[in-house]
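Visitor: Based on what follows, work out the 3D shape:
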Amino acid sequence: MSFEDYLVIPTVIELKSTDKTEALRELALGVCKAADVRRQKAVIDEMLKREESSSTFIGHGLALPQTRAPIKQEFAIAVGKSSAGIPYDAARNALAQIVVLLVAREDADTNRQVQILSELATFFKSSEIRDLIIKSETPVDMRAVVLALKKGGVDEKPSRPAKKPAGPVLSSAMVLARETKSSAIMIFADCVKENDFLEQTRSKNRIIIVTNNKTRFDPTKDKRIIGVVQAPPIPASRTGQIKIGILLALSRNLLTKEDKIVCVSGNSKNNQFDTIVAIDVALEYDFFFLNSQDLLPPDVKPEVLERVIGLAGEIAVEGREGKPAGTIFVLGDTNSVNAYVRQLIINPFRGYSEAERNIMDPGLAETIKEFASIDGAFIVTGDGIVLSAGSYLRPQPIKEVELLPGGLGARHIAAAGITACTNCLAITISESTGMVTLFKGGAMMMSLSRPVSKDGDKVQSYP
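Guide: Now for the predicted structure:
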């Protein structure tokens, strides 16, 4: 079931209060009434207690509070909005304009709860969705919005126009895929606002969708779509987009080393595709595999890699309170990694439950960003549990580490070293340049630069 199936109040609630506690109480009372919950005070008290221990504001004007209640379904969801914004005890005094409350039954599956939170964060971080909700002067039906999005856009139109012929870029991509005998076409869907490009892509080739908002697509309705990859919010050139897309498609086994693929990309500002690249994975990206056929360590889940790359990109762009921050994420093979780790500080993650330390939980993002300013690394298990922060890496490589390019310092050397003596991945963020770099087997797999727009300080958004 998708998150919209748990909406006990389909219509977005207009929050009357601009006080955080009262606004949360208002939203919770609405859910309790809709879900026929009588112990309303206990439900509200637990929600507020969670807020006291850790703010659920996750940026982009979005907050995801949680609580538990004796409800019939496993989960219940309600969405509230405040056009003026609610002070939410967030960094840089940011205001929450959309508040999504997730209520879980006492026996709810914790992993499923984290997954739903991740879906909600991805969906409501979309600027298109936020603008639709905040600017609407009439009540917004969230189920209708999700349905419209899956059909190809959230614009409310009386009827859809007739099918358009494929544009020159898509037409050329289909011809190129046929001539190069490519096994798939990878389309970066965030370059356009609507999904009608799928109707225009009249090709028998398999299709891989790369997007920031997976809710837009339902692969069950188009058998050509073999996978939808979660694109991280990393500002990237078209080359960077393609690197990330292929890396994540390989991690999900949607591609193999032997495949050829045609990539279709573009610029969201122009709302069109404008770039086609034909790629032989074995020739162009052999460094992804290094000494092994497997891209990921065996214990690392692809969705965890997607999440860590996404967080790394956010830290590279935002830093901490607007100031640059650099750190390392060490992902997977934690039993071996821990033999080369010493804590620089008291571990801030020690003593918390695994659910509270799950990196897939969007509520943990602000905590990660705060601790990114501490010297040392984050140690993360393959299924996303953050074991420690501020960890000093003391690798003892069993093989010689590749000479790194000039300008890369101790952080990158430590990342290369820990991947040389264990079967883990390391992802670094450079404090000075904002470059995100992936290491495996003692060598650089991929690096992504942080582009800056002509406006100076403003960072270019991910096209």
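Visitor: from here on, contacts and neighbour counts on C-alpha atoms
Guide: Noted.
Visitor: In this protein, where's the longest helix?
Guide: Secondary structure of the chain per DSSP state H: the longest helix is helix 302-318.
Visitor: Against which helices or strands is the helix or strand just after that helix packed?
Guide: The helix or strand immediately downstream of helix 302-318 is strand 327-331, counting by DSSP states H and E. When contacts are defined as 3 or more C-alpha pairs under 8 Å, 6 or more residues apart in numbering; DSSP states H and E, strand 327-331 sits against strand 377-380, helix 410-421, strand 425-429.
Visitor: ok so, going back, between the longest helix of the chain and strand 425-429, how big is the angle?
Guide: 20 degrees (axes from the mean of the first three to the mean of the last three C-alpha atoms, to 10 degrees).
Visitor: Which other helices and strands does helix 302-318 contact?
Guide: Contact here means 3+ C-alpha pairs under 8 Å, 6+ apart; on that basis helix 302-318 packs against helix 238-251, strand 425-429, strand 436-440.
Visitor: Indicate which one of these is closest to residue 395.
Guide: Nearest of the helices and strands packed on helix 302-318 to residue 395, taken as C-alpha to C-alpha: strand 425-429 at 12.4 Å.
Visitor: ok now do the residue nearest to residue 399 when sequence neighbours are not counted, which residues does it touch?
Guide: Excluding the flanking residues, the one nearest residue 399 by C-alpha to C-alpha, 6 or more residues apart in numbering is residue 420, at 6.6 Å. By C-alpha atoms under 8 Å, 6 or more residues apart in numbering, the residues touching residue 420 are 397, 398, 399, 400, 401, 440, 441, 442, 443.
Visitor: one more to put side by side:
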Amino acid sequence: MRVDRYISSNRVIDLTHQDLNAAYSELLGTFKNLLPSPRTRKKVLNELITREHAITSYLGEGVALPHARVKMKRPFALAIGRCPTGLSFGGQGSYDEIRYVFLLLASENAKNYLSFLATLARTFQDKSVMDHLWMARDLSDFKNVVRHAFSGTDERPARRRTKFNKLLTDEAAKIAKAADCSTILVFTDVFPASLAPRMTFPGFRVILAGEGVSDHELDHHRAHAALAVRSLSNSRLSQLRAAILLGLTRQIFGFKDRVCCVGGIPQSGQLDTVLVVDVDEEFESVIGHEEDMLPTGVSAEALERLTAIATDLALTGREGKSIGAMFILGDHEEVYKRSKQLILNPFHGYEEEDRNILNPFMDETIKELALIDGAFIVRGNGVVETAGSLIQAKAENIILPGGLGTRHVAAAAISQATNSIALVVSSSGQVTYFRKGRMFTLFEKSAGRAF
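Guide: Down below sits the predicted model:
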């Protein structure tokens, strides 16, 4: 998603007020051509402040991302302000850490609003981008950094195209052709962003798998689609199972497909592995038939995002400690009938948009509430209904490997009793998917590999 299309140089400013209310008003003042009425801007400001009282816009790393929907023709518009001394808001301490405010306005008709927010949030997680923002000396320098950060251009060292990488990609294309593969799956986490060579495979569908694959990378590699999967270890192709699963749910792959996978050790900068996978032989016996992949009403985007959250919990835990968690996605009304609240519902009373897992502001909330016993119950569209729920479905004719606990039994049972998907994060770092009572391991952190 090209964020730079919605950034105008005259809406990148140095804020003169430290008070959050006044600072947001300054930024809204840059939208006079889009919001000509002072009354409209005042209404948007009140909405932003009301939201701020409910959920902070501070993402961490010195960045706040307030956002609101308005009536306008453009789908999105951004105003960006620097505040070197931080902001103040109701005596809350975290606001004095804010150095940059990215104010997003979205049209009421914008369909990919949460995806746009997620794209922004991923950019702020890029250390090189944040380092450049911090080093910008004056406003002109800051504007240039912002433009390059979101345009897909890169001033970092030129991409390295080693002889061996070229040799391996050429051989991968030959192997894929000889094996009658329909698709080539490239794991982009092998390369740091600044060193990724261009990999094109004429005559094949090319799918990129990695964390935060950008539109620029899709264009760069002439790829057809991207799968958001995070590497859980330093082993080769550790994301393979998750990538195939998500590709099946999005109908990028079919069970009859043969896929040529190209990868290497994450962040090594060196391709060294080519693997041909028959999807039906490797996966159909475990996760069922193609029509059973996604329950009715469950979106592939929600499953992909939930998988990313589960993977992040497995990898980093919370406050340095390993934790377990369970997520039930889809058929929420039937799931709710077979559950019991262990705590008061922490999501009660919030707008659906604010408690949707596609909203990047939900990440920290989910991770914090994962410390509480019980399951998250999530609608098929990603809206979280509740957390801290005890699952009480009956486990009938369910066979699981030894050593698994009650969380896995409950997940298998609820996925069998309802038309839902269950994802379980073990304290050991394993991420497991359950569908119709069957178990499918996506990642095994402790083993260092997932295939």
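Visitor: rewinding a little: map the residue nearest to residue 399 of the first structure across to the second structure for me.
Guide: Residue 420 of the first structure maps onto residue 416 in the second structure, with residues paired by TM-score structural alignment.
Visitor: Would you pull up how far the longest helix of the first structure lies from the middle of the chain?
Guide: Relative to its chain's centre, helix 302-318 of the first structure lies at 7 Å (C-alpha atoms, centre = their mean, to the nearest Å).
Visitor: same deal with stretch 294-304 of the first structure?
Guide: 16 Å.
Visitor: Tell me the residues of the second structure aligned with that stretch.
Guide: Counting by TM-score structural alignment, stretch 294-304 of the first structure lines up with residues 292-302 of the second structure.
Visitor: Can you show me the helices along the first structure?
Guide: So, for the first structure - with DSSP H - the helices run 20-34, 40-53, 110-124, 127-135, 142-151, 168-179, 197-200, 238-251, 281-284, 302-318, 334-337, 365-371, 410-421.
Visitor: how big is the offset of the first one relative to the second structure?
Guide: After superposition onto the second structure, the average distance of helix 20-34 of the first structure to its aligned residues comes to 5.1 Å, using mean C-alpha distance after the TM-score superposition for the first structure.
Visitor: So what touches that helix?
Guide: If you take C-alpha under 8 Å, 6+ apart as the criterion, helix 20-34 of the first structure is touched by 8-9, 13, 15-17, 38, 40, 43-44, 48, 76-80, 86-88, 101.
Visitor: Residue 36 of the first structure: neighbour count?
Guide: Residues within reach of residue 36 of the first structure, counting by other C-alpha atoms under 10 Å, total 13.
Visitor: And it, how far from residue 45 of the first structure?
Guide: Distance of residue 36 of the first structure to residue 45 of the first structure, given as C-alpha to C-alpha, to the nearest Å: 17 Å.
Visitor: Now the longest helix of the first structure on the second structure. Mean distance?
Guide: Superposing on the second structure and averaging over aligned pairs (mean C-alpha distance after the TM-score superposition for the first structure), helix 302-318 of the first structure comes out at 1.5 Å.
Visitor: Provide the contact partners of that helix at residue level.
Guide: With contact meaning C-alpha under 8 Å, 6+ apart, helix 302-318 of the first structure is reached by 230-235, 248, 251-252, 296, 324-326, 329, 331, 359-360, 365, 369, 372, 382-384, 427-431, 434-436, 450, 459.
Visitor: how much space between the residue nearest to residue 399 of the first structure and residue 247 of the first structure?
Guide: Applying C-alpha to C-alpha, the value for residue 420 of the first structure to residue 247 of the first structure is 20 Å.
Visitor: which residues are in contact with the strand ranked longest in the first structure?
Guide: Across the first structure, the longest stretch assigned as strand under DSSP state E is strand 75-87. The contact list for strand 75-87 of the first structure (C-alpha under 8 Å, 6+ apart) reads 3, 6-16, 18-20, 27, 31, 35, 61, 93-105, 108, 133-135.
Visitor: Now do the buried residues in it.
Guide: For strand 75-87 of the first structure, the neighbour count (16 or more other C-alpha atoms under 10 Å) marks 75, 76, 77, 78, 79, 80, 81, 82, 83, 85, 86 as buried.
Visitor: Contacts only, for whatever residue of the first structure lines up with residue 339 of the second structure.
Guide: Matched by TM-score structural alignment, residue 339 of the second structure corresponds to residue 341 in the first structure. Contact analysis of residue 341 of the first structure by C-alpha under 8 Å, 6+ apart lists 391, 392, 393, 394, 395.
Visitor: a markdown table for those, including distance to residue 55 of the first structure and neighbour count?
Guide: Shown next, in a markdown table, are the contacts of residue 341 of the first structure (distance: C-alpha to C-alpha, whole Å; neighbours: other C-alpha atoms under 10 Å):
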| residue | distance to residue 55 of the first structure | neighbour count |
| --- | --- | --- |
| 391 | 24 | 24 |
| 392 | 28 | 17 |
| 393 | 30 | 24 |
| 394 | 34 | 16 |
| 395 | 35 | 20 |
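Visitor: And the helices and strands packed on strand 327-331 of the first structure: which comes nearest residue 320 of the first structure?
Guide: Proximity to residue 320 of the first structure (C-alpha to C-alpha) singles out strand 425-429 among those, at 12.6 Å.
Visitor: mind checking what residue 241 of the second structure lines up with in the first structure?
Guide: Under TM-score structural alignment, residue 241 of the second structure pairs with residue 243 in the first structure.
Visitor: what about that match, neighbour count?
Guide: 16.
Visitor: burial of the residue lying closest to it once chain neighbours are set aside, as a residue count?
Guide: Of all residues not flanking residue 243 of the first structure in the chain, residue 446 sits nearest, at 7.7 Å (C-alpha to C-alpha, 6+ apart). Neighbour count for residue 446 of the first structure, taken as other C-alpha under 10 Å: 18.
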